[in-house]
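J.: let's see this in three dimensions:
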Amino acid sequence: MPLILISGYPSSGKTYRSNQLVEYFKTKIEASSDARINRLTVCHINDQSLGLSRDVYREARTEKDARATEYSAVKRALGKDTIIIADGLNYIKGFRYQLYCEAKAVQTPNCVVHVGTPIQNCEEINARLLENKEEDGGYAKDLFDNLVYRYEEPNGMTRWDSPLFTVPYEDEKPPLGDIWEAMIGSEGKVKIVKPNQATVMKPATESDYLYELDKTSQEILNVILDWQKDHPGEGGGELTVTEGTIELPANPVSLPQLQRIRRQFISLNRQHNLPNSRIRSSFIEYLNYNLG
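T.: Modelled structure (predicted):
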């Protein structure tokens, strides 16, 4: 059942909003007369439930491990009778895209709830948490500033951040009813994601599809590698290719890094059967998310 991703600045009140969602969903389930809704359970996943400290975000390696832990927990929990509320920073758009793909693979709805607390308010809340030395604590000032700087705000125009529900700081509650309707549906009509070209396996063409996935992604990597070979030491800028533009980072990208991104893309999409016409543009999008 639905995957609800919570995203926001550090100390923006994500867990507070998540608890509001958990309480509302549980109340709706208990009050329902629909047997299918009564079977639903709510799973709240966050850093605390996973045993992760604030300091995991201080280094790239430990942060990567933390994201992998959350990713695995969400993937294990995805099922027809579970509503998942993934309450974490979820500030990297490429990570949100990965979780979006997992939800689509099991044909379940998903949305993003953006806790829209202004930075100034987040700073005040974080300072208060540090001063009071509360159990879950706040973020060290340098870490807080770094996470705010790196935050990639959800964009409702992209399919992996849609539908997007933004919760202003002043609002007493999130739009609980709207989120329920978008994720579960009306009484007696549980919402499901209908199979389509991106989520249904086509066994008769599976080998051809995997071949195209492998060949097309490698062709794009070769374009990047050839460009870097012809422009040694250069980085940054845009590299125009068929069906898209690759946004190159300031520093040259290594072959192992490119191959890792390519393997992740193939792993995420091997069960999805993207139309062949979408493989190239989808991989370009995925590259830009992970190289940015």
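
J.: for the rest of this, base every contact and every neighbour count on C-alpha atoms.
T.: OK.

J.: C-terminal to the strand or helix carrying Ala127, which secondary structure element comes first?
T.: Using DSSP states H and E, Ala127 sits in helix 119-132. Counting by DSSP H and E, the element after helix 119-132 in chain order, helix or strand, is helix 141-150.

J.: buried set for that following helix?
T.: By neighbour count, and taking 16 or more other C-alpha atoms under 10 Å as the criterion, the buried residues in helix 141-150 are 143-144, 147.

J.: other residues contacting it?
T.: For helix 141-150, the external contacting residues (C-alpha atoms under 8 Å, 6 or more residues apart in numbering) are 9-10, 57-58, 91, 119.

J.: that helix: what's the following helix or strand?
T.: Using DSSP H and E, the helix or strand that follows helix 141-150 in sequence is strand 164-168.

J.: that following strand packs against which elements?
T.: Strand 164-168 sits against strand 110-116, with contacts defined as 3 or more C-alpha pairs under 8 Å, 6 or more residues apart in numbering; DSSP states H and E.

J.: same thing but 10 Å
T.: For strand 164-168, the helices and strands in contact under the criterion 3 or more C-alpha pairs under 10 Å, 6 or more residues apart in numbering; DSSP states H and E are strand 3-8, strand 110-116, helix 176-183.

J.: what ranges do the strands span in this structure?
T.: Counting by DSSP state E, residue ranges of the strands within the chain are 3-8, 41-46, 82-87, 110-116, 164-168, 238-241, 244-247.

J.: got the buried residues for stretch 198-215?
T.: Buried residues in stretch 198-215 (16+ other C-alpha under 10 Å): 198-201, 209-210, 213-214.

J.: would you do the same for the sequence below? I want to compare the two.
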Amino acid sequence: MPLILISGYPSSGKTYRSQQLITYFQDKINASTEPKVKRLKVHHIDDQSLGINRDVYAAARTEKDARATFSSAIKRHLNRDTIVVADGMNYIKGFRYQLYCEAKAVQTPSCVVHVGVPPEKCKELNIAALGAGTGGYEPDLLENLVFRYEEPNGMTRWDSPLFTLPFDDPAPPCEAVWEAMVGSDGKSKVVRPNAATVLKPASEQNYLYELDKTTSDVVNAITTWLQDHAGEGGGQIVVPEAEEAIVLPTMPPSLSQLQRLRRQFIGLNRQHTLDKGRVRELFVEYLNDAFSK
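T.: Next comes the predicted model:
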């Protein structure tokens, strides 16, 4: 069943919105006469339930470990009869991409619910929480997390469908989320995993070498094309052995931007082995998603 990622600034009310969604889903399940709906369960995952303290976000190492714990909990509960509500900041687009791949690998849809609260309002809510002793972040940490937040973009595959919830809306678009993820009869859409998103044991020989070399070849193809076309943007580059062509943005990417995207892609796929024959295609897809923003 679907993975619903909650994303937003710290102290934006993500858990409150998650509970609204969960209450709605549970009421729909209880009121349904469809067997496929009646057997559904809703599982809520957040930092508190996993024993993750807010202080972990103050250091890169502890934050990385916390994200690994969060991701592992999601993978444990993703199955055909469970709706997983992942209630966290989920503020790094690469992490949302990783979770999108996890959902696709088990053939279940996913979506992002963006709790769109202005930073100043979050700071106000955070001060109130600290004063009441009910939570909150240290002011410097909150400022840092707000600065680093990468807002979801519904034009990318991993952030789509995207439901944005303004602060002054009384409730999330519960019905729209239910229809998109579960459907009126409980028959959620079947997601077909492609070879690029199916996780496999890291057993192929020279996998990391192939990952590095293939992505480097694609970047070199782009830089060569840009040199041959006097740095023009907006063109298409046909990459051998890839189904999609690379569609360049109007403002051509710099070499440093291409290398940064390459490093991000390698970092996301270092821990699990993709089919070596599909690395090129998935990297092209990743670049096109990044260029379309």
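
J.: buried stuff in stretch 9-17 of the second structure?
T.: Applying a neighbour-count criterion of 16+ other C-alpha under 10 Å, one finds 9-15, 17 buried in stretch 9-17 of the second structure.

J.: one step back: and Lys229 of the first structure, which of the helices and strands packed on strand 164-168 of the first structure is closest to it?
T.: Distances from Lys229 of the first structure to each of those were compared using C-alpha to C-alpha; the minimum, 38.6 Å, belongs to strand 3-8.

J.: corresponding residue for Ala103 of the first structure in the second structure?
T.: Under the alignment defined by TM-score structural alignment, Ala103 of the first structure is paired with Ala103 of the second structure.

J.: coming back round to it: with distance to Leu40 of the first structure added, can I get the contacts of helix 141-150 of the first structure in JSON lines?
T.: What follows is the contacts of helix 141-150 of the first structure, written out as JSON lines (distance: C-alpha to C-alpha, whole Å):
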{"residue": "Tyr9", "distance to Leu40 of the first structure": "30"}
{"residue": "Pro10", "distance to Leu40 of the first structure": "30"}
{"residue": "Tyr57", "distance to Leu40 of the first structure": "33"}
{"residue": "Arg58", "distance to Leu40 of the first structure": "37"}
{"residue": "Tyr91", "distance to Leu40 of the first structure": "28"}
{"residue": "Ile119", "distance to Leu40 of the first structure": "36"}
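
J.: out of those, who's nearest Lys191 of the first structure?
T.: Nearest to Lys191 of the first structure, judged by C-alpha to C-alpha, of these is Tyr91 at 27.0 Å.

J.: surely the closest one is in contact with Glu63?
T.: No. With contacts defined as C-alpha atoms under 10 Å, Tyr91 of the first structure does not count as touching Glu63, sitting 11.9 Å away.

J.: after superposition, how close is the helix holding Ala127 of the first structure to the second structure?
T.: Taken against the second structure, helix 119-132 of the first structure registers an average deviation of 0.8 Å after superposition, with mean C-alpha distance after the TM-score superposition for the first structure.

J.: that helix: which residues count as buried?
T.: The neighbour-count criterion (16+ other C-alpha under 10 Å) identifies 119, 122-123, 125-127, 129-130 as the buried residues of helix 119-132 of the first structure.

J.: now the angle from it to strand 110-116?
T.: Per axes from the mean of the first three to the mean of the last three C-alpha atoms, to 10 degrees, the angle that helix 119-132 of the first structure makes with strand 110-116 is 80 degrees.

J.: and the residue lying closest to Gly116 of the second structure once chain neighbours are set aside, how far from Cys174 of the second structure?
T.: Counting by C-alpha to C-alpha, 6 or more residues apart in numbering, Gly116 of the second structure lies nearest to Pro166, which is 4.9 Å off, once chain neighbours are set aside. In this view, Pro166 of the second structure and Cys174 of the second structure are 14 Å apart by C-alpha to C-alpha, to the nearest Å.

J.: also Ala129 of the second structure?
T.: 26 Å.

J.: Asp168 of the second structure now?
T.: Counting by C-alpha to C-alpha, the gap between Asp168 of the second structure and Cys174 of the second structure amounts to 15 Å.
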